[in-house]
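**Q** Kindly generate the corresponding structure for this input.
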Amino acid sequence: MKLKLLIITIIISITSTQIIRAQNLKWSNNTADILEQGRKEAGIFAPLKTGWKNNTELSVHPLWFFIIPNASIKKQWKSNEKFRFSSKHTFTYPTMLYNMISTEGAGGILPETSTIPQLFKLNSTALLSIDKFNQTFTFTAGADLCLSIGDSDFPYIEWHFVYPRTYSLNNTITPHAGINATGVLYGNFIYEYRFETFFLTNADAGVITENQLKISWLKSDKFAIKAGMIYSYGKFPFDNDGGLYPTFDLMFGF
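**A** So this is what the prediction gives:
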């Protein structure tokens, strides 16, 4: 159970984006906005992010880097009074992690007999944000792409949240799309609701949906707390099923 929670934490940490409102660009967010140049932030579980020149945001998760190497770039292409448009590209190399968990006994998630190829995974997502009714609405669409080199023989990890994000490792591509709404609840408390759908590409697969609700408390530009829940539901290899997961992080800006 402890290892399962660790794997889920790693996947959430690397694939997640922060949920602070678009109106406060001091903090990164799950919109088409980016960090201002020179701004840095990190969380206990969230990646280290840096606002770079040319409307670019870079991130890497140092805590997990030596288990699953990763890097991300977010570029804002257009910004005006009507909308903002950005794209985000995240690279991960999960081969090392999959080799670690291919064992019998404690720590074994995949069979010891699994053959893990060289796996190079890229997630590319387009983000379109608009401000309406004192809220920010963001529409996203993208895909997980995986290049596999070498012999391959390993099963899915059939866990809620993890399954759709690792599906492309066995099947090359996983399209996804979603809508996000964020705004002020009260004072420095910010909410975010997100609905996302993963379209699994095999004929015997289906659709996985996720509903996320998160609340952030912006103490200052230097410190924030966020907490929430993610509910995942859809067609898994064993049956239609759902699972509820809590999220929590302490954020530091500098």
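
**Q** all contacts plus neighbour counts: C-alpha atoms, from now on.
**A** Fine.

**Q** Spell out the residue ranges of the strands in this structure.
**A** Secondary structure of the chain (DSSP state E): strands located at 40-43, 48-52, 56-60, 70-79, 84-92, 118-132, 135-149, 173-186, 189-199, 207-218, 223-235, 240-253.

**Q** One more, so I can put them side by side:
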Amino acid sequence: MKNLIYIAILSGQLCSAQNWFPHSAVPLPEKRWDVGIFQPFRFGVSEKLEYSLHPLLFFVMPNLSIKLSHKDVGSWSTASRHGFFYPTPLLNMLTHEDKFGMISPEFDPIPRLLGLYSDWLMTGSLSPSTYLTIKTGLSAGISFGDLDERSSIDLPLVYHRLGVFYNKWALRLGVDLTGQIAKKLRFLVDGDAHVLPGFDGDLSLEHKGVLIWDKSEHFRLICGYKFVWGRFPFGTQARILPYIPMIETWVPFIDLQWTGTRI
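**A** I've put the predicted structure just below:
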């Protein structure tokens, strides 16, 4: 179960990279779409608007985000990204005493929780095939009821993603670099920081490396890893993900992605 949660959250992190890759300030072209097994479905509504959601998570954690393109700043493309997620159904599923439980039933039911976030993105070209994106943003966590801090899930990525509901707000900072290695092979590397001022476990530093093989115009294979270092109430912890607890080892993250254009 722990590994499934890792994969679910990583689904929004290990993404493809092109000049319209998800963290870029450049939206998908109009009527263009892409979707992966663990990645969001994205659709270009117009030249300035893109929306995305995670189909795999939607029924247990409803979510939606939009990206709005803005006026260029010099040679930099700019955009804002706004979204929400509602993790209460998923957290209530994990509130059990048995082996599938990760939250004590004494906290059942988990109150209704609404996560909101807004990011500012700037993307610039370092060369004809290499792009740099700088991003910063804020997250807010709204609890429609009493949320006990002992109900937190002390796992890498999970703890700091959901920490916004205990801390009420968080700061997000990051940088992405993407480029072409060969005709059909690209890379994405990034670094991100999640800061929760005043929280017991106030910092998470993350880095991922991804290779993207464009087999055809409509299909690509993605392989990568994610490194996480974070502060927790019990100290600090670092881990390479995905991690399989049963065999105590790391395995590469692999995903398949399909792309197309709506007629």
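
**Q** Could I get the TM-score for this pair?
**A** Overlay of the two chains. TM-score (TM-score structural alignment, normalised by the length of structure 1): 0.91; 247 aligned residues with a C-alpha RMSD of 1.7 Å.

**Q** Could you save the strands of structure 1 as TSV and add columns showing mean neighbour count?
**A** Shown next, in TSV, are the strands of structure 1 (neighbours: other C-alpha atoms under 10 Å):
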stretch	mean neighbour count
strand 40-43	22
strand 48-52	21
strand 56-60	22
strand 70-79	19
strand 84-92	20
strand 118-132	20
strand 135-149	20
strand 173-186	19
strand 189-199	20
strand 207-218	20
strand 223-235	18
strand 240-253	16
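
**Q** Contacts only, for residue 63 of structure 2.
**A** 53-54, 57, 83-86 (C-alpha atoms under 8 Å, 6 or more residues apart in numbering).

**Q** corresponding residue for it in structure 1?
**A** Under the alignment (TM-score structural alignment), residue 63 of structure 2 pairs with residue 70 of structure 1.

**Q** Likewise for residue 79 of structure 2?
**A** Checking with TM-score structural alignment, residue 79 of structure 2 has residue 86 as its match.

**Q** same check, this time on residue 112 of structure 2
**A** Match for residue 112 of structure 2 (TM-score structural alignment): residue 118.

**Q** Look up the closest residue to that match, ignoring the ones flanking it.
**A** In space, and not counting its chain neighbours, residue 118 of structure 1 is closest to residue 149: 5.0 Å by C-alpha to C-alpha, 6 or more residues apart in numbering.

**Q** follow-up on the earlier one: identify the residue spatially nearest to the match of residue 79 of structure 2, adjacent ones excluded.
**A** residue 76 (4.1 Å).

**Q** swap in residue 104 of structure 1?
**A** For residue 104 of structure 1, the spatially nearest residue (C-alpha to C-alpha, 6+ apart) is residue 112, at 5.6 Å.

**Q** burial count for the nearest residue to residue 61 of structure 2 once chain neighbours are set aside?
**A** Nearest non-adjacent residue to residue 61 of structure 2, counting by C-alpha to C-alpha, 6+ apart: residue 87, 4.7 Å away. If you count neighbours by other C-alpha atoms under 10 Å, residue 87 of structure 2 ends up with 21.

**Q** which residues touch residue 87 of structure 2?
**A** So residue 87 of structure 2 contacts 60-62, 113-114 (C-alpha under 8 Å, 6+ apart).

**Q** returning to what we had before: from residue 86 of structure 2, how far out is the corresponding residue of structure 2 for the residue nearest to residue 118 of structure 1?
**A** Using TM-score structural alignment, the partner of residue 149 of structure 1 in structure 2 is residue 144. Counting by C-alpha to C-alpha, to the nearest Å, the separation of residue 144 of structure 2 from residue 86 of structure 2 is 12 Å.

**Q** list the residues that contact both of those two?
**A** Listed contacts common to residue 144 of structure 2 and residue 86 are 112-113; contacts here mean C-alpha under 8 Å, 6+ apart.

**Q** about what we covered before: thought the residue nearest to residue 118 of structure 1 was touching residue 119?
**A** Yes. Between residue 149 of structure 1 and residue 119 a contact is recorded at 6.7 Å, counting by C-alpha atoms under 8 Å.
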